[in-house]
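Engineer: Quick one, what's the 3D model for this:
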Amino acid sequence: MSGCGCGGGDLRPVDEAVALLLERAPQAPAVEWVPLSEALGRVLAEEQFAAIDLPAWDNSAMDGYALRAADVPAQGASLPLAGRIAAGEAGSTPLPAGHAVRIFTGAPIPPGADTVVPQERCEAMPGEVRVPPVQLGDHVRRRGEEVRRGEPLVEAGKRLRPQELGLLASVGIARVPVHRRLRVGLLSSGDELREPGEPLGPGQIYNANRYTLCGLLRSLGLDVQDYAVLVDELAASRDALSLAVSECDVLVSSGGVSVGEEDHLKNAIRELGELHLWRLAIQPGKPLAYGEIDGKPWLGLPGNPAAALITALVVMRPFLLRAQGVREVLPAPLALPAGFAWPQPRSRRQYLRARLEAGRVVLHPDQGSAMLRAASWADGLALVEIGQTLEEGQPVAFLPFAELS
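Structural biologist: Here you go, the predicted structure:
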């Protein structure tokens, strides 16, 4: 990885920067076992296998009647009823030849039956049922047709969603090994920053980045330690960083990494550890810093609110997910028709706040690096590559926000 690079130089491609960070991601935190009810959003540490067949027995996919297909001629038939089987019952009594049995969704298919006819296709009469022609095996869920005992179920490195929790529960898994939540220390830099609810003095602004980044980090399932704003003094920055690194696995900050005289954060990092300062080929959000203190990573994001959000989503997010133990961390953009023209090529990859309207990607008119309103209006980012031009209707890459959380 290159050195500080504080004096400028060529712009580093975004994908190259992300790849370098992923190579430097620390080992995932230690493993702990948690109940399935507490595993949502956690990262699975060990591959899970099916403990049973799923389904565990042949069962009915419909409310209806179970029978032998061979007992029903081409024109249909009236069959005497031999009882009923509800979900949760054993269904172990063999079906007599030439009979049907009333059955409900999820109930076991009795020995001898091989087909289920939905009730809406049948005519029920006292003691018998009229059924239409049938196809052998209709509406029967076969034992093990979804998963066989011993098959891989959920791979390690997966963030557990509701559907994974349900799948694990369906084979009886009650506890799972997951990585401890990554502890991320969040810091903001700038004497001008004030908290919402406080009065603003001349030249002061509210600390939007603290809430944007804290919300994003928590949405990723991380354990966030939110520290006070760093005052613009070298000694204060150094002390705050020393405390944070003693309590956290990774540090993230916004602001304080440009070339201004009051940007003391980068100098504190350099004194305490190792500093790399890059200029990325991204708009918004060109300055990005990476460093290490006592072997623990630090990411320094830009101070402008929209730039901080975009670099957090595009650069910070995959790095922190990999550090949490997630294997697949890079989202795949969708190719959708552009509802805008882009006639002038740019020297940096554009991440434009956009949303879908009538199947097309449309842009917010305000794309400034300090403007968060456009991101709130948007439901994703349109990506325009370096040197690329677009005519309206041409495909453009679109990253939904839903894929970035």
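
Engineer: contacts, neighbours, all on C-alpha from now
Structural biologist: Fine.

Engineer: what does the one helix or strand residue 19 maps to rub up against?
Structural biologist: Using DSSP states H and E, the element containing residue 19 is helix 14-24. Under the criterion Cα atoms under 8 Å, 6 or more residues apart in numbering, residues 1, 280-282, 315, 318-319, 322, 349 lie in contact with helix 14-24.

Engineer: Repeat the analysis, applying 7 Å as the threshold.
Structural biologist: If you take Cα atoms under 7 Å, 6 or more residues apart in numbering as the criterion, helix 14-24 is touched by 280-282, 315, 319, 322.

Engineer: Let's compare: structure for the following, please.
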Amino acid sequence: MTISNDTSGQAASLAQNPLRVDAARAIIRAAVRPVAAVEHVALRSALNRVLAVDIVSPIDVPAHDNAAMDGYAFAGAVLSNAGAAAARAPLSLAVVGEARAGHPFERACGPLECVRIMTGAPMPAGCDTVVPQELVTRKDSHVEFDAQNVAPGANCRRAGEDLARGRAALDAGRIVRSADLGLLASLGVAEVPVRRRVRVAFFSTGDELRSVGEPLDAGCVYDSNRYTLYAMLERMNVDVDVLDLGVIRDEPSAIEAALRSAAASADVVLTSGGVSVGDADFTARMTATLGDVAFWQLAMRPGRPLAFGRLSAAAPGSSEGGALFFGLPGNPVAVMVSFYQFVRDALIAMSGANAAGPLQFAAASSTPIKKRPGRTEFLRAVAMRDAAGQWSVTPTPAQGSGVLSSMSRANCFIVLAHEQGDVAAGTPVDIMPFEGLI
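Structural biologist: Take a look at the predicted model:
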């Protein structure tokens, strides 16, 4: 739906019938389009970026057959050729040279010959098996070992065993992680094609807000939301470009100017405050004059007043006709809950990443929990695992949406579903750990 400038009637309707969380997520998913532009960045700059195309291996990895451990390389066929004699006496092979990583043995090895070999060294021609050094007895220029303790082909890593030439090493849409960086280096890849970063602009609204370092006048508070938003954006699973527009006063013209500026420079605009139904809550109404608002009341706690839509002023290079808009609540805990339940996944999808959502698993509630059916609730909580490996979880004492200290004390959300009612002590509940998220 689109909200007109006169929101009073719709406010009353939405207050009675706020949108379900799952329905809001579906609307957001339908609105998200990945950024189209592709950049080529140096290998080390590719960390936490999203691959724009499949990376195809230009070489075999490893490039040649090589030893998986220190020992003696030889032709495995000699084991079967030894036949019944192998069961009666040790197999004896002549040592004809040595191979080390970076220093291969240059000539072929005969059927009853072997080469002293170190881990990672190329297998000499004629060799396909390595007997570990601890299984042999060295006698002058020969080694002896029990042939029954070694199978043909043992301890040899084959060329292309990790990656074969022409095979996709990493798929498009993958967020490049530490292991991927090493993998790309092993292929000799110097530049990586990645999607450009999603641009995110954000600001807070409120005449009562002061920035850190400013004097705190009577009736004023320091703005914490911009700092938590900045931190959450920086802790995303994928890199984004962040633009902090500061604190905007509660004045329609100032909010309009900030929204226009943000939409002209970013793919996504985040605001905090000004999306409820108060006389000074201008952000949702002003957004309606600049674009469309799909929803602005949700059946959730905390975070009921949350607006989502699209602003018409498009950023340069945007694949869509404007910036996505998330009008987050003003209370600091509601800002964080709303970001992790809606904004984070949207930004990851916009980046073009194929990534799973946040981890959730069950834990037993250590206390009874009061819950009214008809809304989704996200409780701050502390999860613990006992000596037997069983998880339990306890809500923090203060659950007010303005109690930011409870987020610092907690290590997870308890997620109570829309239809769920009261929870008895000992009942399993879904939890969303903060580790790797917050």
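
Engineer: For the helix holding residue 19 of structure 1, list every residue counted as buried.
Structural biologist: 14, 17-18, 21-22 (16 or more other Cα atoms under 10 Å).

Engineer: Same list (those residues) but as a markdown table, adding distance to residue 270 of structure 1.
Structural biologist: Formatted as a markdown table, these follow (distance: Cα to Cα, whole Å):
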| residue | distance to residue 270 of structure 1 |
| --- | --- |
| 14 | 23 |
| 17 | 20 |
| 18 | 22 |
| 21 | 18 |
| 22 | 22 |
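
Engineer: Name the nearest of these relative to residue 246 of structure 1.
Structural biologist: Lowest distance from residue 246 of structure 1 to those (Cα to Cα) belongs to residue 21, with 21.7 Å.

Engineer: List just the nearest of the contacts of helix 14-24 of structure 1 to residue 387 of structure 1.
Structural biologist: residue 281 (11.5 Å).

Engineer: so what's the closest one up against?
Structural biologist: 11-14, 348-349.

Engineer: Shared with structure 2, which of the residues you listed?
Structural biologist: Retained in structure 2 (both residues aligned by TM-score structural alignment, their matches' Cα atoms under 7 Å) from these: 11-14, 348-349.

Engineer: Mark which of those residues are buried, thanks.
Structural biologist: Among these, those classed as buried by 16+ other Cα under 10 Å are 14, 348-349.

Engineer: Can you add distance to residue 93 of structure 1 and give those back as a markdown table?
Structural biologist: Output for those, formatted as a markdown table (distance: Cα to Cα, whole Å):
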| residue | distance to residue 93 of structure 1 |
| --- | --- |
| 14 | 66 |
| 348 | 72 |
| 349 | 68 |
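
Engineer: Matching residue 154 of structure 1 against structure 2, which residue comes up?
Structural biologist: Aligned by TM-score structural alignment, residue 154 of structure 1 pairs with residue 170 of structure 2.

Engineer: can you tell me how far its match sits from residue 432 of structure 2?
Structural biologist: 28 Å (Cα to Cα, to the nearest Å).

Engineer: what does residue 267 of structure 2 give?
Structural biologist: Distance from residue 267 of structure 2 to residue 432 of structure 2, by Cα to Cα: 28 Å.

Engineer: One more: residue 269 of structure 2?
Structural biologist: 26 Å.
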